[in-house]
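Colleague: Here is my input, please return the structure:
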Amino acid sequence: MAREISLVEVESLVGQEIGLSKWITVDQTMIDAFAAATDDHQFIHVNPERALAESPFGGTIAHGFLSLSLLSAMNYDALPKIREQTMGINYGFDRVRFMSPVKSGKRIRGHFVLADARFRGAGMLMTTYEVSVEIEGERKPALTATWITIVQFDPKDRPL
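Modeller: As a prediction, this is how the structure comes out:
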């Protein structure tokens, strides 16, 4: 995929996978930092010995919200830049499903399918992505979601 596209091109890409991010390693240091930031210190995330002994996962796993939050980094890495964009806004999610745990030390990457793109107002393009977060070597994704973002641009740049 081109690293930069124009507003005119966006609608023609609906239905296509337009981004695949690089791999991100989710290690225990990252999991511990996320636990500290969110005050979620459940043992399945932060206690490798106990998680090995008492959980069905064979060790610690990432928080589902950690995997979800990494979509921002995956987005910046994978999606083409829209030439006319002045700002991007996270509008939210219509659906998020945590499908499979991400074990500490595993690598994940994001797949982005542009599901919809609609001009809203003079200087806004609302984009909807069907995203999935792949776990290296695993059959099931870590998560799937419908993610809505807004591309802000100067209204004079809007295609006719």
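Colleague: For the rest of this, base every contact and every neighbour count on C-alpha atoms.
Modeller: Noted.
Colleague: Do you have the helices of the protein handy? List them.
Modeller: 7-10, 28-38, 43-46, 48-54, 64-69, 71-78 (DSSP state H).
Colleague: Identify each buried residue in the second one, please.
Modeller: The one in question is helix 28-38. Neighbour counts over helix 28-38 (16 or more other CA atoms under 10 Å) mark 28, 31, 32, 34, 35 as buried.
Colleague: and if you look at the fourth one?
Modeller: If you call a residue buried by 16+ other CA under 10 Å, then helix 48-54 has these buried ones: 48, 51.
Colleague: from the chain's centre, how far out does it sit?
Modeller: 28 Å (CA atoms, centre = their mean, to the nearest Å).
Colleague: That helix - contacts with which helices or strands?
Modeller: Where contact means 3 or more CA pairs under 8 Å, 6 or more residues apart in numbering; DSSP states H and E, helix 48-54 is packed against helix 43-46.
Colleague: The structure of the following sequence is requested for comparison with the preceding one:
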Amino acid sequence: MAQMIIKSFEELEALKGQEIGKSDYHIITQEQINLFAEATMDHQWIHTDPEKAKKESPFGNTIAHGYLTVSLLAFLWEQIVEVQNIKLQVNYGIESLKFNQAVLVDSKVRLVAKVVDVKNLRGTTKANIGVVMEIEGSKKPAFEGEIVFLYHFN
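Modeller: You can find the predicted model right below:
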């Protein structure tokens, strides 16, 4: 369940410059990593071979695909904000994204979100959201960046 409900351009615009919440922690399991490898056809051993990774990886274990962590954005965003009174929501883009640290298997990650900018583009709301994926127990985040949503409010 989302921590905040937004129903209009004006409500979203009023949050500009503010951190608006943190998602729950999500555990990245080996099963999830393997399913992502199947879906993307990226079977690099550093992700999918726990035995080899324990012996040969500089991380000492398997790690999540960077794009797996990015793919969790929508799921974790919806824990922070529920946008209501819309006809359509579109994932419009990523303005910037930097991977800072690998996410080891069985790590817990969560999303921290901040409203960076909100614009009215002829009736379509363009929302730039600053995102940081924190790793429980780590000072460095998995990634940080800025994602962009388009909302078509009623």
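Colleague: circling back to that earlier point, need the helices of structure 1 in JSON lines with distance to residue 84 of structure 1, can you?
Modeller: Shown next, in JSON lines, are these (distance: least, CA to CA, whole Å):
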{"stretch": "helix 7-10", "distance to residue 84 of structure 1": "7"}
{"stretch": "helix 28-38", "distance to residue 84 of structure 1": "34"}
{"stretch": "helix 43-46", "distance to residue 84 of structure 1": "41"}
{"stretch": "helix 48-54", "distance to residue 84 of structure 1": "47"}
{"stretch": "helix 64-69", "distance to residue 84 of structure 1": "26"}
{"stretch": "helix 71-78", "distance to residue 84 of structure 1": "16"}
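Colleague: mind checking which of those helices is nearest residue 107 of structure 1?
Modeller: helix 64-69 (10.7 Å; CA to CA).
Colleague: Now for the most centrally placed residue in structure 2: which residues touch it?
Modeller: Structure 2 has residue 73 as the residue nearest its centroid, 2.5 Å off, counting by CA atoms, centre = their mean. By CA atoms under 8 Å, 6 or more residues apart in numbering, the contact list for residue 73 of structure 2 reads residue 111.
Colleague: Give me the aligned partner of it over in structure 1.
Modeller: Aligned by TM-score structural alignment, residue 73 of structure 2 pairs with residue 71 of structure 1.
Colleague: cool, residue 119 of structure 2 as well?
Modeller: Match for residue 119 of structure 2 (TM-score structural alignment): residue 118.
Colleague: Would you mind giving the residues in structure 2 matched to stretch 14-34 of structure 1?
Modeller: Stretch 14-34 of structure 1 covers residues 16-36 of structure 2 once aligned (TM-score structural alignment).
Colleague: my read: residue 102 of structure 1 touches residue 62, true?
Modeller: Yes. Between residue 102 of structure 1 and residue 62 a contact is recorded at 5.5 Å, counting by CA atoms under 8 Å.
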